[in-house]
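Engineer: Sequence and predicted structure, then a few things I'm wondering about:
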Amino acid sequence: MLQRASFRGLRLTEVVCSVAKVNVQIRLLSTTMDKGSNFFFRQLFDPVSSTYTYLLGDTCTKDAVLIDPVLEHAERDATLIKQLGFKLIYAMNTHMHADHITGTGKLKSLIPGSKSVIGRDSGAKADMHLQDGDKLTFGNHTLLATATPGHTNGCFTYICHDQAIAFTGDTLLIRGCGRTDFQEGSSETLYDSVHKRIFTLPDHYTLYPAHDYKGMTATTVAEEKKYNPRLTKSLKEFVHIMDTLNLPYPKMIDKAVPANKVCGLY
């Protein structure tokens, strides 16, 4: 609640400043309310794989979705969802991960009625297989599934236009991008996906990646178009950068990919 300003004993300039401050507070509050006060957002983290999991919900209908859950935290996520009174509709993946096992299959047993979701081109099992342009609705909110392959064939970016946000998976990271040297990876395809499907979003859109290894939590379209050290380069330069990263073989890939092909359950 905003407290009533007291102007007793203040000079005229101080009164004007106080009134202006209150007005700014009111405008900020109104902006937040206008954006949709029934939209719930929570960012969760796995320190082992540096994976972000996102819980989105409609506080009126109590429908919710969970993006990129991790197997080891499935019970944590299920407990949080139940504590908040949400009904999990979809447990979704942005792609078939190679660095951790998805929690979508486990969540289906913890929260009966929820459905697992992944891109059709991933080749993984799920209750729902997405194609470019599909929409997923939870309450009064909608995620647009936009195909952004390159890191893997089945990569998707989930866009919520009403909230001016997008979940980019490994296609676009904060000041980086996912690897393209395994699992159907293609530097040319990833570059095309980012420039045609993500960088064409409005500059103010906030982007939430599947991972971050430096403690960053979010970025914007404008920031990445200006500061991303890889994707601000020409295609030729980008391909050279990706071809010379010389990164070690992913530790979890031989375990994670087979498990993720069957929704994270053996």
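Structural biologist: Alright, I've got the coordinates. Since the model is a prediction, treat every value here as computed from it, not as a measurement. Residues are numbered from 1 along each chain as shown.
Engineer: rest of the way, CA atoms for contacts and neighbours
Structural biologist: Fine.
Engineer: How far off centre is stretch 152-162?
Structural biologist: When C-alpha coordinates are averaged (Cα atoms, centre = their mean, to the nearest Å), stretch 152-162 and its chain have centres 9 Å apart.
Engineer: actually stretch 235-252, not the one I wrote
Structural biologist: Relative to its parent chain, stretch 235-252 has a centroid offset of 23 Å by Cα atoms, centre = their mean.
Engineer: what does that stretch contact?
Structural biologist: 98-100, 179-181, 187-188, 191, 230-231 (Cα atoms under 8 Å, 6 or more residues apart in numbering).
Engineer: take the one below as the second:
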Amino acid sequence: MVQNYIFRQLFEPVSSTYTYLLADSTTKEALIIDPVIDTVERDAKLIQQFGLNLRYAVNTHVHADHITGSGKLKALFPGCQSVLSNLSGAKADIYLKDGEFIKIGESSKTPLALECRTTPGHTNGCMSFVWHDYGAVFTGDALLIRGCGRTDFQQGSSDKLYTSIHTKIFTLPDHYLVYPAHDYTGQTCSSVSEEKTLNPRATKSREEFIEIMSNLKLSYPKQIDKALPANIVCGLQGDV
């Protein structure tokens, strides 16, 4: 019953981050995934336009390329709680475990529920959220469109990431849409089937995947030195 939901994909261009707003259109309860501090005013305006009650600000992991907007959203919307994986090592109001569900609109006939799946490898605390009623998965940095998150810092492990992708994401139905935390080529979403057959990294053997990931030679993230300290406290202290 997709018509009972509000779903918006929003973009922050500096870090190429996707933020996702999900709401139950009956109860007007909402959650937001991976908000960015620089676009909080835009997101807040949309939430207010829809007349929503923002209950949760969810992060797929502790980001290194931007500061989360969770803290500012909590200040703007009293009652909003920050959400992270229990393995994140960072501060949050609510910690989720593998296999749990986060729900909004529980009083409606069709509450919106996301299944929480731990997908470590990019970081220890990475978590993907599966929206079964919509047929979609929010993969954070674990799986990107024709790519995946880097594994060369912040508890990264190519071996763990390969396992996460193949056991927690590729086991979903082929038609499920893949909504990542970032895209750098202008694409908005993919599908499990596409990534299982076309992803140039994840389609390789485990050994080949590890070799590819160890030779990416990526530059140091521009915002990591300010983003990580802020995101450890989920953007909830001081000016963040």
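Structural biologist: Good, I have the coordinates. Note that the structure is a prediction, hence the values are computed from the model and not measured.
Engineer: With both chains overlaid, what TM-score comes out?
Structural biologist: The pair, once superposed, lands on a TM-score of 0.95 when counted by TM-score structural alignment, normalised by the length of structure 2; 232 aligned residues with a Cα RMSD of 0.7 Å.
Engineer: Name the SS class of the residue of structure 2 positioned farthest from its centre, please.
Structural biologist: Distance from the C-alpha centroid of structure 2 peaks at Glu207, with 26.7 Å (Cα atoms, centre = their mean). Here Glu207 of structure 2 is helix, with the state taken from DSSP: H, G, I helix; E, B strand; the rest coil.
Engineer: Would you mind measuring from whatever residue of structure 1 lines up with it to Thr180 of structure 1?
Structural biologist: Using TM-score structural alignment, the partner of Glu207 of structure 2 in structure 1 is Lys236. Per Cα to Cα, to the nearest Å, Lys236 of structure 1 is found 15 Å from Thr180 of structure 1.
Engineer: cool, and Val262 of structure 1?
Structural biologist: In terms of Cα to Cα, Val262 of structure 1 sits 23 Å off from Thr180 of structure 1.
Engineer: Which one of these two is surrounded by more residues?
Structural biologist: Higher neighbour count among Val262 of structure 1 and Thr180: Thr180, with 20 against 16, using other Cα atoms under 10 Å.
Engineer: ok, that one - contacts?
Structural biologist: Thr180 of structure 1 neighbours (Cα under 8 Å, 6+ apart): 150-152, 186-187, 190, 242.
Engineer: what's the helix or strand for Ile212 of structure 2?
Structural biologist: Element membership for Ile212 of structure 2, per DSSP states H and E: helix 206-213.
Engineer: Average offset of that helix relative to structure 1?
Structural biologist: Here the mean offset of helix 206-213 of structure 2 against structure 1 after fitting is 0.4 Å, by mean Cα distance after the TM-score superposition for structure 1.
Engineer: What span of structure 1 is stretch 179-190 of structure 2 aligned with?
Structural biologist: Stretch 179-190 of structure 2 corresponds to residues 208-219 of structure 1 when matched by TM-score structural alignment.
Engineer: can you pull out the strands in the stretch 151-266 of structure 1?
Structural biologist: Along the stretch 151-266 of structure 1, counting by DSSP state E, counting those that start in this stretch, strands occupy 156-160, 165-169, 206-209, 219-220.
Engineer: can those go into JSON lines with extra columns for mean neighbour count and distance to Asp68 of structure 1?
Structural biologist: Shown next, in JSON lines, are the strands of the stretch 151-266 of structure 1 (neighbours: other Cα atoms under 10 Å; distance: least, Cα to Cα, whole Å):
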{"stretch": "strand 156-160", "mean neighbour count": "25", "distance to Asp68 of structure 1": "11"}
{"stretch": "strand 165-169", "mean neighbour count": "25", "distance to Asp68 of structure 1": "8"}
{"stretch": "strand 206-209", "mean neighbour count": "24", "distance to Asp68 of structure 1": "10"}
{"stretch": "strand 219-220", "mean neighbour count": "19", "distance to Asp68 of structure 1": "18"}
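Engineer: among those, which is nearest Leu130 of structure 1?
Structural biologist: Closest approach to Leu130 of structure 1 among the strands of the stretch 151-266 of structure 1 (Cα to Cα): strand 156-160, 8.7 Å.
Engineer: how about the closest one, which residues of structure 2 does it hit?
Structural biologist: Using TM-score structural alignment, strand 156-160 of structure 1 corresponds to residues 127-131 of structure 2.
Engineer: Give the aligned range of stretch 85-98 of structure 1 in structure 2.
Structural biologist: Under TM-score structural alignment, stretch 85-98 of structure 1 corresponds to residues 51-64 of structure 2.
Engineer: gap between that stretch and the chain center?
Structural biologist: 9 Å.
Engineer: Skipping adjacent residues, who's closest to Asp24 of structure 2 in space?
Structural biologist: Tyr5 (4.7 Å; Cα to Cα, 6 or more residues apart in numbering).
Engineer: meant to ask about Gly178 of structure 1
Structural biologist: Leaving aside its chain neighbours, Gly178 of structure 1 sits nearest to Asp170 (4.7 Å; criterion: Cα to Cα, 6+ apart).
Engineer: Show me what the one you found lines up with in structure 2.
Structural biologist: Match for Asp170 of structure 1 (TM-score structural alignment): Asp141.
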